[in-house]
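# Below are the sequence and a predicted model; questions follow.
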Amino acid sequence: MMSEYQDDSRYDMRKQRKMNRLMNAAIAVVAALILFFAAQLFIFNGEDQVTEEDDSEETEELEESEDDETEEEASEEADEEDSSGPEEAPDETNRDEDEDRIDEETDEDQSEIRDEDEDEVEQEEEETERPEDGEYEPIGTAQTGSFQHDFNRDSVNWAEMEEALSYATGLSQEEMVIWHLGNGGAPDRAEGYVSLAENEDRPYRVLMEFVEGEGWKPIEVEENANR
C-alpha cells in the first residue's frame, strides 16, 4: 500500500511540474504583452507631447514674423505658397515612420514569443522522466486475489498495463499510441510496442511483469525497436 501511495504521489508530482511549466510560460507571455503595450503608450504620449510643443513654437514665430512684415511682403509670400503647393508636414512623416517601425517590431516580438512557446511545448513533449532500466518500480494495482491475464481493453488490467507503458517510456497516455500489447512469454509478463503517432517507425518496446499486490513493473525498455 505504501508503494501505491508513493507511486500516486510521484505521478501527481510529475503532472504538477508540467502544469507549473505551462502556467509559468503563460505568465511570461502575459507579462511580455503588458510591458509591450505600456511601452507603446509611453512612446505615443511622448511623441504627441513633442508635436504639440513644436506646433506651438512654430505658431508663435509665425505670428511675430507676420507682425513685422509689410502688406506687400505678406502678399508675395502668399503667392509663393499658392504656386509651390502643399507640402507634407515633417512631423506627420516622422510619426508615420515611427508607427510603421513600431508595428514591425510588434509583429517580430509576437513571432518570437510564439516561437519560444512552441519550442518549450516541443521540449516538454520530448523530455522523458522515465528512470533507467533496472530502476523501475511497480506502478501499484487495484487488482486483488490471484493474478490472471486480461487483455480486454475495457478491463482494469489493460488500464494498468497502459499506465505502466506510459511510466516506462515517459509518453503521456493521451498522446501514446499502442501498436501491440500482448503476452510477454510468461503468465505474469506482457510486451508492448508504443510511440507517438508520428514516430510509428521508431517505437518503444517494453517488457513488464506483474508483481502480486504491487502491480505491473517494467523490466526492459528498448528504443527504436523493430516490430
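Nice, thanks for sending it over.
# Could you use CA atoms for every contact and neighbour count after this?
OK.
# which residues touch the residue positioned nearest the centre of the chain?
Residue closest to the average C-alpha location in the chain (CA atoms, centre = their mean): D117, at 3.0 Å. Neighbour list for D117: A25 [criterion: CA atoms under 8 Å, 6 or more residues apart in numbering].
# Please identify which helix or strand holds it.
Using DSSP states H and E, D117 falls within helix 90-126.
# moving C-terminal of that helix, what's the next helix or strand?
Next element after helix 90-126 (DSSP H and E): helix 156-169.
# The structure to be compared is supplied as follows:
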Amino acid sequence: MRRSERNKSKKRNVVLFSALGAVLLALLFLPKDALLMGNEEEPVKEKVSKEPKHKVVKLQPDNESAYEEDEKEAKESAEEETTEKQEPSKEIGIDPDKEADKKEAAEKAKKAEEAEKKKQQASGGEPVLNKPIGTSQKGPHTSSYDEGSVDWNEKLKAIRLATGLDENMTVWKIANGGGPQKSVAEVSPNKQPNERYTVNLEWVDQKGWMVTSVQK
C-alpha cells in the first residue's frame, strides 16, 4: 500500500515538472512580437502624434491684417494727395478781385515801360532823369517795398530808364530815401557786381516815380 502511494506521488511530480518544463520551453521559443502584441497600439499612437502627415508652409505673415491696414491707409493717402492736386489752392487773406487788379496794373505798367523804351531808343537812348515815368496807380500814394507790387515794379522801371540797364539787372536794395515819397536804390548790371549805381527817386502825384540822380 505504501509503495503504491509512493509511485503515484512520483508520477505526479514527474507530470508537474514535465508541464513546467514545457511552459518554460514555450516561453523561450515564443516570438518577441507576440509578447508586445498587447502594447502595440500605444507606440503607434505616439509615432502618429510626433510625426505630422504633411508639411505646412506659411505664405503670409502672422500680422497679415496689419499689412492690409497699412495698404489701405497708403491708398487713402494717395487719393487725398490726388484730390489736393486737383483742387485749386486757396490762400488765406488773398482777395481774387484785388489780385486781378494788381495783375492788370502790372500789365499796363509793362506796356507803358515798353512804350517808354521805344521813345528812348528813338531819341538815341538818353537816360530819363527828372521826369516822371507815369503810373497806373490811382488815389493817395503809399510807397511800397514789397517785391512784385505795382509800386515796386514802377520803381524798377524808373531805375532802368535812368541807368539804361535791362530787366536782368541785379537789385541790391530799394529803401526809404529820406521821406515817405522818396526812395534810394542800389543796382548793377547782370553778373557785374562791382559796377553799382546809386539811384535816388521821388514820387510825383498822379505822374509816377521820377529819378532825380544817378551815381556810379
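Here it is on my side, so go on. Computed from a predicted structure; not experimentally measured.
# And the TM-score, once the two are fitted together?
The TM-score (TM-score structural alignment, normalised by the length of the second structure) is 0.44; 107 aligned residues with a CA RMSD of 2.9 Å.
# Quick check: buried residues in the helix holding D117 of the first structure?
106, 113, 117 (16 or more other CA atoms under 10 Å).
# Do a quick rundown of the strands in the second structure.
Counting by DSSP state E, the second structure has these strands, from start to end: 170-176, 182-188, 197-204, 208-215.
# Can you say which of those is nearest to P96 of the second structure?
Of all the strands of the second structure, strand 208-215 sits nearest to P96 of the second structure, with 25.6 Å by CA to CA.
# pretty sure A162 of the second structure is touching W209, no?
No: using CA atoms under 8 Å, A162 of the second structure makes no contact with W209, being 11.1 Å away.
# More neighbours: the two, which one.
A count of neighbours by other CA atoms under 10 Å puts W209 above the other of A162 of the second structure and W209, at 27 against 21.
# The more buried one contacts W203, doesn't it?
Yes: the pair formed by W209 of the second structure and W203 meets the contact definition of CA under 8 Å, at 4.5 Å.
# Against E60 of the first structure, how distant is the residue nearest to the centre of the first structure?
53 Å (CA to CA, to the nearest Å).
# before we move on, what about A39 of the first structure?
In terms of CA to CA, A39 of the first structure sits 32 Å off from E60 of the first structure.
# likewise A74 of the first structure?
Separation of A74 of the first structure from E60 of the first structure (CA to CA) stands at 17 Å.
# okay, these two: which has more neighbours?
Using other CA under 10 Å, the more surrounded residue of A74 of the first structure and E60 is A74, with 14 against 10.
# Please give the element, helix or strand, for the more buried one.
Under the criterion of DSSP H and E, A74 of the first structure resides in helix 71-84.
# Show me where the second structure has its helices.
Per DSSP state H, the second structure carries helices over the ranges 2-29, 32-35, 41-50, 64-86, 96-122, 150-163.
# Distance to T170 of the second structure for the ones you listed - can I get that in a markdown table?
Shown next, in a markdown table, are these (distance: least, CA to CA, whole Å):
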| stretch | distance to T170 of the second structure |
| --- | --- |
| helix 2-29 | 118 |
| helix 32-35 | 108 |
| helix 41-50 | 86 |
| helix 64-86 | 35 |
| helix 96-122 | 18 |
| helix 150-163 | 11 |
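# Check those for me and report the most buried one.
helix 150-163 (a mean of 22; mean count of other CA atoms under 10 Å).
# what does the helix holding A74 of the first structure contact?
By CA under 8 Å, 6+ apart, helix 71-84 of the first structure touches E66.
# Run the chain-centre distance for that helix.
Counting by CA atoms, centre = their mean, to the nearest Å, helix 71-84 of the first structure is centred 64 Å from the centre of its parent chain.
# Return the distance of the residue nearest to the centre of the first structure relative to A38 of the first structure.
Taken as CA to CA, the span from D117 of the first structure to A38 of the first structure is 22 Å.
# orientation of whichever strand or helix holds N45 of the first structure relative to helix 90-126 in degrees?
N45 of the first structure is part of helix 2-68, with elements assigned from DSSP H and E. If you take axes from the mean of the first three to the mean of the last three CA atoms, to 10 degrees, helix 2-68 of the first structure sits at 170 degrees to helix 90-126.
# so what secondary structure elements neighbour helix 2-68 of the first structure?
Applying 3 or more CA pairs under 8 Å, 6 or more residues apart in numbering; DSSP states H and E, we find helix 2-68 of the first structure packed against helix 90-126.
# Show the contacting residues for A25 of the first structure.
When contacts are counted by CA under 8 Å, 6+ apart, A25 of the first structure touches D117.
# Please apply the same query to L201 of the second structure.
Contacts of L201 of the second structure (CA under 8 Å, 6+ apart): 155, 177, 182-184, 209-213.
# same question, E209 of the first structure
Applying CA under 8 Å, 6+ apart, the residues contacting E209 of the first structure are 188-190, 216-219.
# Now which of these would you call buried?
The buried subset of the contacts of E209 of the first structure (16+ other CA under 10 Å) comprises 188-190, 216-219.
# So which of those are in strands?
Among those, the members falling in strands (DSSP E) are 189-190, 216-219.
# what's the closest of those to M208 of the first structure?
Of these, the one sitting nearest to M208 of the first structure (CA to CA) turns out to be P218, at 4.1 Å.
# Dump the strands of the second structure to JSON lines, plus distance to E114 of the second structure.
Formatted as JSON lines, these follow (distance: least, CA to CA, whole Å):
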{"stretch": "strand 170-176", "distance to E114 of the second structure": "20"}
{"stretch": "strand 182-188", "distance to E114 of the second structure": "20"}
{"stretch": "strand 197-204", "distance to E114 of the second structure": "20"}
{"stretch": "strand 208-215", "distance to E114 of the second structure": "16"}
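# So which of those is nearest R6 of the second structure?
strand 170-176 (148.6 Å).
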